[in-house]
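[1] no FASTA, just this:
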């Protein structure tokens, strides 16, 4: 799979928005799975193009735990949680979900404030 530059991502978004080119076609053009294109488009729609300026982020264990709680305890869709949090890919949260016991997260209780 090709790695997209910031300019590629902006171009993909503009082609989709201005010319109604479907994610499947954009995926073929850029060598990216169409599901990843759809996530990118949704992420930019939700957070704007500024989301592309964020540098590499190291997420804290507490941040990951709160995301996992939203999915496993509060039953929010993982896709929506990933978008809300502005994660660079939908797969990040799925990875956290599959590995949360190995991360040292032993309790998924919700704190009552």
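    Structure received. Note that the structure is a prediction, hence the values are computed from the model and not measured.
[2] C-alpha from now on. contacts and neighbour counts both.
    OK.
[3] Next one: the residue lying closest to residue 78 once chain neighbours are set aside relative to residue 18, how far apart?
    Sequence neighbours aside, residue 71 is the residue nearest to residue 78 in space, at 5.7 Å (criterion: CA to CA, 6 or more residues apart in numbering). From residue 71 over to residue 18 the distance is 34 Å, taken as CA to CA, to the nearest Å.
[4] helices and strands around the helix or strand containing the residue nearest to residue 78, which ones?
    Counting by DSSP states H and E, the element that carries residue 71 is helix 61-72. Judged by 3 or more CA pairs under 8 Å, 6 or more residues apart in numbering; DSSP states H and E, helix 61-72 is in contact with helix 78-85, helix 90-99.
[5] for these, which one sits closest to residue 35?
    Nearest to residue 35, of all those, is helix 90-99, at 9.4 Å by CA to CA.
[6] Please work out which of the helices and strands packed on helix 61-72 is packed deepest.
    Counting by mean count of other CA atoms under 10 Å, helix 78-85 has the highest mean neighbour count of those, with a mean of 17.
[7] take the one below as the second:
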């Protein structure tokens, strides 16, 4: 992991003409990471690479960044640099998570492992009917949520297309 001083030295060496290959060898850092660091400092200045506490981003902020990539067609690197991320992998992971979880950042509170269920000896007609009603209610709520999400995405896409014109 690079220190603040390492990052400043890398930037200084690059700006004085040293090649990315030689910097990469000297600091044992991949060339693409050096290129990203240079672009980040060019955009924000040296302040951006000073050590800070780990940031926590709101879902709304994450969704706006993801939409710039998926809807507006901006590149992950350019958005990550503009937002001042130390690495573009932060944004890349958000996009992967978003797409993997059905275009949502909401975490499912279900357990990743199944708990043993106690099985009742007999299912009475009333308990079966109650379970069916609960299932129907859950499914209706999910349908409403998905319809609202679909409308939101349609409007977002339309706004993005209108702003490009």
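    Alright, I've got the coordinates. The structure displayed is predicted, hence computed values, not measured ones.
[8] What would you report as the TM-score here?
    Overlay of the two chains. TM-score (TM-score structural alignment, normalised by the length of structure 1): 0.86; 109 aligned residues with a CA RMSD of 2.1 Å.
[9] quick revisit: just give me the neighbour total for the aligned partner of the residue nearest to residue 78 of structure 1 in structure 2.
    Under the alignment defined by TM-score structural alignment, residue 71 of structure 1 is paired with residue 69 of structure 2. Neighbour count of residue 69 of structure 2, defined by other CA atoms under 10 Å: 19.
[10] Contacts only, for the equivalent of residue 40 of structure 1 over in structure 2.
    Counting by TM-score structural alignment, residue 40 of structure 1 lines up with residue 37 in structure 2. The neighbourhood of residue 37 of structure 2, defined by CA atoms under 8 Å, 6 or more residues apart in numbering, consists of 7, 11, 86.
[11] out of everything not next to it in sequence, what's closest to the second one?
    It refers to residue 11 of structure 2. Per CA to CA, 6+ apart, closest to residue 11 of structure 2 is residue 38, 6.0 Å.
[12] Is that neighbour within a helix or a strand, and which one?
    Going by DSSP H and E, residue 38 of structure 2 is part of helix 31-44.
[13] can you count the residues close to the counterpart of residue 53 of structure 1 in structure 2?
    Mapped onto structure 2 by TM-score structural alignment, residue 53 of structure 1 lines up with residue 50. Number of residues near residue 50 of structure 2 (other CA under 10 Å) recorded here: 11.
[14] mind checking how far residue 50 of structure 2 is from residue 6 of structure 2?
    Distance from residue 50 of structure 2 to residue 6 of structure 2, by CA to CA: 11 Å.
[15] where's residue 149 of structure 2, which helix or strand?
    Going by DSSP H and E, residue 149 of structure 2 is part of helix 125-164.
[16] Buried residues of that helix, list them for me.
    157, 160 (16 or more other CA atoms under 10 Å).
[17] Please name the nearest non-neighbouring residue to the aligned partner of residue 83 of structure 1 in structure 2.
    Alignment note (TM-score structural alignment): residue 83 of structure 1 maps to residue 81 of structure 2. Spatial nearest neighbour of residue 81 of structure 2, excluding adjacent residues (CA to CA, 6+ apart): residue 40 at 5.3 Å.
[18] Would you mind confirming that that neighbour is in contact with residue 84?
    Yes. The pair residue 40 of structure 2 / residue 84 is scored as a contact, 6.8 Å apart, by CA atoms under 8 Å.
[19] Residue 41 of structure 2 reaches residue 48, doesn't it?
    Yes. Counting by CA under 8 Å, residue 41 of structure 2 does reach residue 48; the two are 6.7 Å apart.
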